[in-house]
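> here are the coordinates; sequence isn't available:
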């Protein structure tokens, strides 16, 4: 099965972000707005059970933290993806790095850039118009993060929560 590990912002922040995603992101209906900690990977039941135990340990040792989202940026020229930049903080990098080592498969394609995608798979003309328009907006979000989520992909490509891991909570 295909899995991924993400952080979801709070519902009010997701609602704001979805106002953009609904128009510009073809994956809008497949997954809510999120910050990826570990990109999609394949694992069988035995492997995922071991990883869940590991994620519980990681969550136990992690304190809640605040993320700040404060501007529109892009991955161009690599892709025509437009995203909201999440200020790079050590807690995000530590979580993402931890999930590339130990029992986790090492599958990181690019250097870790904390972000929330708002537009992708745009033609060059669409990309130029949308990025030009969105980059002039004053976007400011601050959000408290107290958990991360293991997702799995359904047969219809929709991602759904398999399990959530609350920071600082003692798992048995």
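Nice, I can see it. It should be emphasised that the depicted structure is a prediction, and the values quoted were computed from it without experimental measurement.

> okay, CA-based contacts and neighbour counts for the rest of this
Noted.

> for the lengthiest helix in the chain, name the packing helices and strands.
Ranked by number of residues, the top helix in the chain under DSSP state H is helix 45-60. Under the contact criterion of 3 or more Cα pairs under 8 Å, 6 or more residues apart in numbering; DSSP states H and E, the helices and strands touching helix 45-60 comprise strand 159-166.

> on that earlier part again, list the buried residues in the longest helix of the chain.
Neighbour-count burial for helix 45-60, with 16 or more other Cα atoms under 10 Å as criterion, is recorded at 48, 51-52, 54-60.

> dump those to TSV, plus distance to residue 138.
What follows is these, written out as TSV (distance: Cα to Cα, whole Å):
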residue	distance to residue 138
48	41
51	39
52	39
54	39
55	35
56	37
57	38
58	35
59	33
60	36
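
> please compare the first structure with the one that follows:
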């Protein structure tokens, strides 16, 4: 079985700022580039072609869209997030479409009890007080991260948690 994840890897002009924060707070910093997760990690025996066919079909009338990220928040599990402020509807629509058909069985249980909230993880902090301190600290960051999204990617999560891009699919 292969463990995969489906994501968007934005290439913001000011990506270096995200990387500086991730280097300090994200244990996956060296393993995966900054991303927005659309389909959470899942194990399957699907072939690359089967998965590509499903994704292309799910995205058939999805157009390129503008992604804008600004502001910091925290999530359960000690996560530090950058917030999506433009492109939320498109990301949610893609997320919902991908979790149909062959991928429906891989939808995590928590998504049946809460809405998908598009975000970019920039850290994972075990100590709740430290997480709150960092949220307050990064609230002063006035950077906006913007890009036209033209593709999504499927990664294979390697044995050492490294990201191996299996395929990239263009959005119309």
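Perfect, thanks for sending it. All values derive from a computational prediction rather than experimental measurement.

> re the thing from before, next secondary structure element downstream of the longest helix of structure 1?
strand 65-74 (DSSP states H and E).

> if we look at that following strand, which residues are touching it?
With Cα atoms under 8 Å, 6 or more residues apart in numbering as the test, strand 65-74 of structure 1 has contacts from 80-87, 89, 91, 131, 134-135, 138-146.

> and stretch 144-154 of structure 1, by the same measure?
Around stretch 144-154 of structure 1, the neighbours that count as contacts under Cα under 8 Å, 6+ apart are 1-10, 59, 63-67, 159-167.

> work out for me the element the residue sitting furthest away from the middle of structure 2 sits within.
For structure 2, the C-alpha lying farthest from the average C-alpha position belongs to residue 129; by Cα atoms, centre = their mean, that distance is 25.1 Å. Residue 129 of structure 2 is part of helix 128-138, with elements assigned from DSSP H and E.

> hang on, the earlier thing: ok, so of the buried residues of helix 45-60 of structure 1, who is nearest residue 15 of structure 1?
Taking Cα to Cα as the measure, residue 15 of structure 1 sits nearest to residue 59 out of the buried residues of helix 45-60 of structure 1, at 25.9 Å.

> excluding sequence neighbours, find me the nearest residue to the closest one.
When the adjacent residues along the chain are set aside, residue 59 of structure 1 lies closest to residue 167, with 4.6 Å between them (Cα to Cα, 6 or more residues apart in numbering).

> how many degrees apart are the longest helix of structure 1 and strand 159-166 in direction?
Here helix 45-60 of structure 1 runs at 40 degrees with respect to strand 159-166, directions being taken by axes from the mean of the first three to the mean of the last three Cα atoms, to 10 degrees.

> can you confirm residue 121 of structure 2 is in a helix?
No. The secondary structure assignment for residue 121 of structure 2 gives strand rather than a helix, going by DSSP: H, G, I helix; E, B strand; the rest coil.
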